[in-house]
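Novice: model the following, please.
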Amino acid sequence: MQMRPLLHRIAAAGALCLILSGCQQSQDDSTIVLSAIGEAAGRADPVRGPMIFPDSVVMGATAQGLVRFDANGQVEPGLAERWIVIDDGTSYIFRIDDAVWPDGSPVDARQVARALNRVIAPGSRNPLAPFLRSVEEIVAMTPEVIEIRLSHPRPDLLRLLAQPEMAIFRPRTLVGTGPFRLEDATAPLRLTSAPVSDADIDGDDDGEAAPQIRLRLRGERASLALIRYREHLSDLVLGGTFVDWPTARASGVSDSDLQIDPAEGLFGLQIRNRKGFLSDPGNRQALAMALDRDAILDRVAGDWNPSETILPEQLNSAAPPAQAPWGTMGRDDRIAAAKAQVARWKAQQREAMPPLRIALPDGPGANLLWTGIGPALNGIGLPVLRVPLSAEADLTLVDAVAPFDGASWYLRTACGACDETIIAMLDAAVTATNTGVRAQYLAQADAALAQDAAYIPLARPLRWSLVRPRLGGFQRNSRAWHPLNHLRKENGS
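Specialist: Have a look, this model is predicted:
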């Protein structure tokens, strides 16, 4: 990629930005101006479908679940001030804090139960609903106490409940009880910290009133967010991915402000149909063998580590991550085997093979990724065509951060056009009441998916942010999630 034209475009856009009314520098230390990369930010209902990243940031700021994440990606109290786990991990009992809605009315357990039951109800399009099938009942025991009953233990339940998709809010207004109140919904969104104590804002126990924090939040494309940050018109950029990583590196921002999360999740190509060339597992393995992950990823980011397994580690599976059949082969042997497999298949066909359609996002990082993937597949004799993510495709890029450390998330997310036997194994893992049996089903599904090659691992997700030094509470974490109420250190600096 030619960086000089990119830099010229950034500089020109930066000059334009300086004369726009929307580019206003904050004039006091209590105001934090931030950009969330994506479309315009607003309120969204996760029951209606996945939220775009800027809307997730708004939800995490203005609403909260029974629990939520701290700066390190660990679970901390949210609406619930405390909880206990009983009955061998099948019953979670939460005591609701003295929370109030923005209109001053108290939050009670019945409202919370209704909100959570809405997430798991039939027809819910909440992306976390498939991972809550073990929930048997959610009931308000008293106005202050709520119980979640499970069919079998779920050690990762709290991490699920901490996600912004599990925030508690009033469905009609999408208003919640988060650490910030939305004062103005016009861009940039204006949010002000709710009137709570330091104990709620920064984890301090002295009960003194915390200094008020004002946020100015925009959802915007990465190029504008980088301009705004470089010109010292914002304090924080969140939601950076591999797509815009080359732009970030070429923008002239300080390396010391660039923060890369040790994100866990999936980054690879998912098979979307099992017809034609892709009907043969040997052919799908040939695709995986053809890709030199080190060389491809190096085009995008020099220190991006490759991955050849779906699971990052054993997690709650009964076995270590399953390797593909070619896992122990050297680079040259992989290429030779892939070429031979493609040649054998082509020799059996009467008609020319149509190109494999590979769906990637738009952006410089994806362009660089394609300059590695396309020629690699051409090199073993395959015609390929890049298409947008919204188009019908034979393979599509999966780039997702794991919401919890469970093998089921990795395997189900990787499993697009999977063999029915693999889906049956994953379903059996969900309904298994014995932890050991569940772990065995997950291990079997992992091994079967590695053989089936319905997903081609490339790496773990690349997530980056830009952070001013004054936001000393910011911490890199494996969730790549940065609560806006934890941007400052406990002393408010």
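Novice: can we go C-alpha only for contacts and neighbour counts from here?
Specialist: Noted.
Novice: ranges for the strands of the stretch 151-300 of the chain?
Specialist: Ranges of strands within the stretch 151-300 of the chain are 169-170, 175-176, 180-184, 189-193, 214-220, 236-240, 258-261, 265-271, based on DSSP state E, counting those that start in this stretch.
Novice: would you list those in JSON lines and tack on mean neighbour count and distance to H486?
Specialist: Formatted as JSON lines, the strands of the stretch 151-300 of the chain follow (neighbours: other Cα atoms under 10 Å; distance: least, Cα to Cα, whole Å):
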{"stretch": "strand 169-170", "mean neighbour count": "20", "distance to H486": "21"}
{"stretch": "strand 175-176", "mean neighbour count": "22", "distance to H486": "18"}
{"stretch": "strand 180-184", "mean neighbour count": "19", "distance to H486": "12"}
{"stretch": "strand 189-193", "mean neighbour count": "20", "distance to H486": "12"}
{"stretch": "strand 214-220", "mean neighbour count": "23", "distance to H486": "13"}
{"stretch": "strand 236-240", "mean neighbour count": "24", "distance to H486": "13"}
{"stretch": "strand 258-261", "mean neighbour count": "17", "distance to H486": "16"}
{"stretch": "strand 265-271", "mean neighbour count": "24", "distance to H486": "23"}
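Novice: residues touching whichever strand or helix holds V430, excluding its own?
Specialist: Using DSSP states H and E, V430 maps to helix 420-431. Helix 420-431 is touched from outside by 133-134, 151, 408, 411-412, 415, 437-439, 441-442, 444-445, 448-449, with contacts defined as Cα atoms under 8 Å, 6 or more residues apart in numbering.
Novice: just the ones of those in helices?
Specialist: Among those, DSSP state H puts S408, L411, R412, V437, R438, A439, Y441, L442, Q444, A445, A448, L449 in helices.
Novice: let me know the closest of the residues you listed to R357.
Specialist: L449 (21.6 Å; Cα to Cα).
Novice: nearest residue to the closest one other than its sequence neighbours?
Specialist: I422 (6.9 Å; Cα to Cα, 6 or more residues apart in numbering).
Novice: now the helices for the stretch 301-450 of the chain?
Specialist: 331-347, 364-378, 407-414, 420-431, 435-452 (DSSP state H, counting those that start in this stretch).
Novice: let's compare: structure for the following, please.
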Amino acid sequence: MKAAPTPKKRSARRAVRSVAVTGAAALVLAGCNLFGNGGSGIDEAGGDNGAETEQGGHITVHATNFAHIDPQSITFGMWLVQKGLLEGLVLQTSDGTDVRPAVAQEWEVSEDGLTHTFHLRDANWSNGDPITAEHFVRTYERLLDPDRGPGGVTTEASSYQATLGILNATEYSSGAAEDFEEVGIKALDESTLEFTLEGPNPGFVMGLTHPSMLPLHPDAIDGDENWQQPENWRGNGPYNLVDWVSNSSMRLERNPEYWDNENVALDSIDVQLIEQGSITTTVPYESGEVDIQGLGEPADIARFMNDPELSEHVNVLENSGTTYLARLHSRNTLLEDPQIRSALSLGIGREDIAGISETTEPASTLVSPIVPDWSEDIAAHDQMWGDEAVEEAQRLLADAGYPDGEGFPTLHLLAGSDFAQLDAIIDTWQTNLGIEVVKDVVEVGVYVERRAQLHDEDYLGYWYGSFSGVSTWPYQVQQLWDPNFTRQFALTDEGYEQFQEINEDPDLSATERNEQIEETLATMSDPSAQAYAERVEDAQATVDEAEQQEILREAAGLREEAEIFVPVVWNSSVVIAQPHVQGLELRAQADRYYFKDLWVDEDAAE
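Specialist: Here you go, the predicted model:
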């Protein structure tokens, strides 16, 4: 096994020029070897030169605040845990293009792609207890508990990712299957864990790097409701939780029981918790009190990028996320008309909106252009912005009976926080199409509720969101805006009312409920959304990775064509780090980097 590198000048950090982010064409990454095994030669410690790690050092980082760190419920806390408090079977490589061994030292995949067998290394929990395959099984039984509800994408929903395709997992989580023994997760012995899938899934191993699949110490979480507190914490990651001041800070210290402790460089990490949506000053960073911080304010980004010295602190992962609009459910059926949706999409001034920040680009697709073999041909229209797009939008709107926006009902733009992009979207719609748009910024909990409501006729419009994720076709097409989620928002108003009634009917068994929901989604959603779902199902039936990728590309095109979700801009992740912080390389997943990969070179600060 190679060891982590000795401190050296950071090679992963890209020098950032004082210009807008470059185009997507140069950003194609290598594909993932997801049907391979753990013995593929990937460096387990993330290093590249075989030298010994010099331990020592401390850093302070920023993280978005959270109520808890249970990775089985969606909060920002699950990403902090993923960075280094818990460790799953595999980790992503530092650039996010492949996987590397973690608790599993190797694995095999059956010829038909249905069975994945993982062999655990000798590893311990932070209290010294050995980690066993049964611990993973019990963790996943808790994750799939029907009382937790099905996996979702909203705050506090179960974090299980249904697109992993584990046999009978969704059936068990919905209550349709009552015996966990029917789920395709088995401990063959203390160190061997087996997954059986419903169909071949080249994205499965990469999917195991999601926080939902992190192991939890079963005895700890079963025995104490305060298991997340520092005094009760039992983790298996490179760092232990030793202090947590709610809404303020955390302190992490190197875990001596971690299996690869010799290749963990930093002794301790302080985490400053920042409220979502708050404007974070860079003064502590510039005074040396903070070592790693995300930049979100356009003025701060521009200042750092354009400063000859500060630009050396900037790390950019270009086009790693997508800002989008999604159709709300309303008794007003206007947005059920594909022609109207196309007009609204083409009427968005994507170039103007992207111009707010140096780290955004106008988006032609929901799929990020950093996905291997991405191309513009999956976009809903040949030209998504510019004069031609606006002229086509105006023509479509006039043909639908709303010339220059006359008589068009007021649109509502729902968001959980205020953003400059919201005003830019509103301005360009009003300028290009002559329609009136009202911004509706509400508390996050209300935002989640309103997204799910069937609104009255006087409330028509879109909700505003953003997403980033692993740069693979399975993740970007099957998981982000997945088939059920897409079809749900593509339902007619009558279909969505029926969908709600089925969900709320106490007399239905889980099996009956699932069957009726599928019937509703398949027959009462937009035809393009249903065609997309069918192509995704086709992709899951092949073990040939190249063939699956091509099918998923076609599916992505159908999802774009539905225009239920409308891409607005691609966002780049911008993180600043002090020169002495080494090993930082940003990945597309929301955790961005692992603490394990970082070390400190005090000479670099001089």
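Novice: which one of the ones in helices among the contacts of helix 420-431 of structure 1 sits closest to E144 of structure 1?
Specialist: Nearest to E144 of structure 1 among these: S408, at 32.5 Å, using Cα to Cα.
Novice: residue in structure 2 paired with the closest one?
Specialist: In structure 2, the residue matched to S408 of structure 1 (TM-score structural alignment) is Q478.
Novice: how much space is there between its match and G288 of structure 2?
Specialist: 42 Å (Cα to Cα, to the nearest Å).
Novice: leaving out sequence neighbours, find the closest residue to H152 of structure 1.
Specialist: In space, H152 of structure 1 is closest to T433, 5.1 Å off (Cα to Cα, 6+ apart).
Novice: mind telling me what the one you found corresponds to in structure 2?
Specialist: Using TM-score structural alignment, the partner of T433 of structure 1 in structure 2 is A541.
Novice: can you list the buried residues in stretch 142-150 of structure 2?
Specialist: R142, L143, L144, D145, P146, R148, G149, P150 (16 or more other Cα atoms under 10 Å).
Novice: any chance of those in TSV, with distance to V437 of structure 2 and secondary structure too?
Specialist: Formatted as TSV, the buried residues of stretch 142-150 of structure 2 follow (distance: Cα to Cα, whole Å; DSSP: H, G, I helix; E, B strand; the rest coil):
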residue	distance to V437 of structure 2	secondary structure
R142	44	helix
L143	41	helix
L144	41	coil
D145	42	coil
P146	40	helix
R148	37	helix
G149	35	coil
P150	34	coil
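Novice: let me know the closest of the residues you listed to G113 of structure 2.
Specialist: Comparing the buried residues of stretch 142-150 of structure 2 against G113 of structure 2 with Cα to Cα picks out L144 as the nearest, at 22.7 Å.
Novice: pretty sure the closest one is touching A169, no?
Specialist: Yes - between L144 of structure 2 and A169 a contact is recorded at 6.9 Å, counting by Cα atoms under 8 Å.
Novice: map R272 of structure 1 across to structure 2 for me.
Specialist: Using TM-score structural alignment, R272 of structure 1 pairs with L328 in structure 2.
Novice: touching, P361 of structure 1 and A391? I think so.
Specialist: No - assessed by Cα under 8 Å, P361 of structure 1 is found out of contact with A391, at 10.6 Å.
Novice: what about the two, which has more around it?
Specialist: Between P361 of structure 1 and A391, counted using other Cα atoms under 10 Å, P361 has the larger neighbour count: 16 against 13.
Novice: can you pull the contacts of the residue lying closest to the more buried one once chain neighbours are set aside?
Specialist: In space, and not counting its chain neighbours, P361 of structure 1 is closest to L389: 5.6 Å by Cα to Cα, 6+ apart. Counting by Cα under 8 Å, 6+ apart, L389 of structure 1 touches A359, L360, P361, T396, L397.
Novice: closest one of those to L471 of structure 1?
Specialist: P361 (31.0 Å).
Novice: any idea how far the closest one lies from N367 of structure 1?
Specialist: For P361 of structure 1 relative to N367 of structure 1 (Cα to Cα), the value is 9 Å.
Novice: name the residue closest to the centre of structure 2, please.
Specialist: Nearest to the geometric centre of structure 2 sits G469, at 3.8 Å (Cα atoms, centre = their mean).
Novice: for that one, which non-adjacent residue is closest in space?
Specialist: Setting aside the residues directly before and after it, G469 of structure 2 is nearest to Q589 in space (Cα to Cα, 6+ apart), at 4.5 Å.
Novice: give the equivalent position in structure 1 for the one you found.
Specialist: In structure 1, the residue equivalent to Q589 of structure 2 is R479, according to TM-score structural alignment.
Novice: ok, now Y140 of structure 2?
Specialist: Match for Y140 of structure 2 (TM-score structural alignment): L116.
Novice: superposed on structure 2, where does whichever strand or helix holds that match end up, distance-wise?
Specialist: Here L116 of structure 1 sits within helix 109-120, counting by DSSP H and E. Helix 109-120 of structure 1 differs from its equivalent in structure 2 by a mean of 2.0 Å after superposition (mean Cα distance after the TM-score superposition for structure 1).
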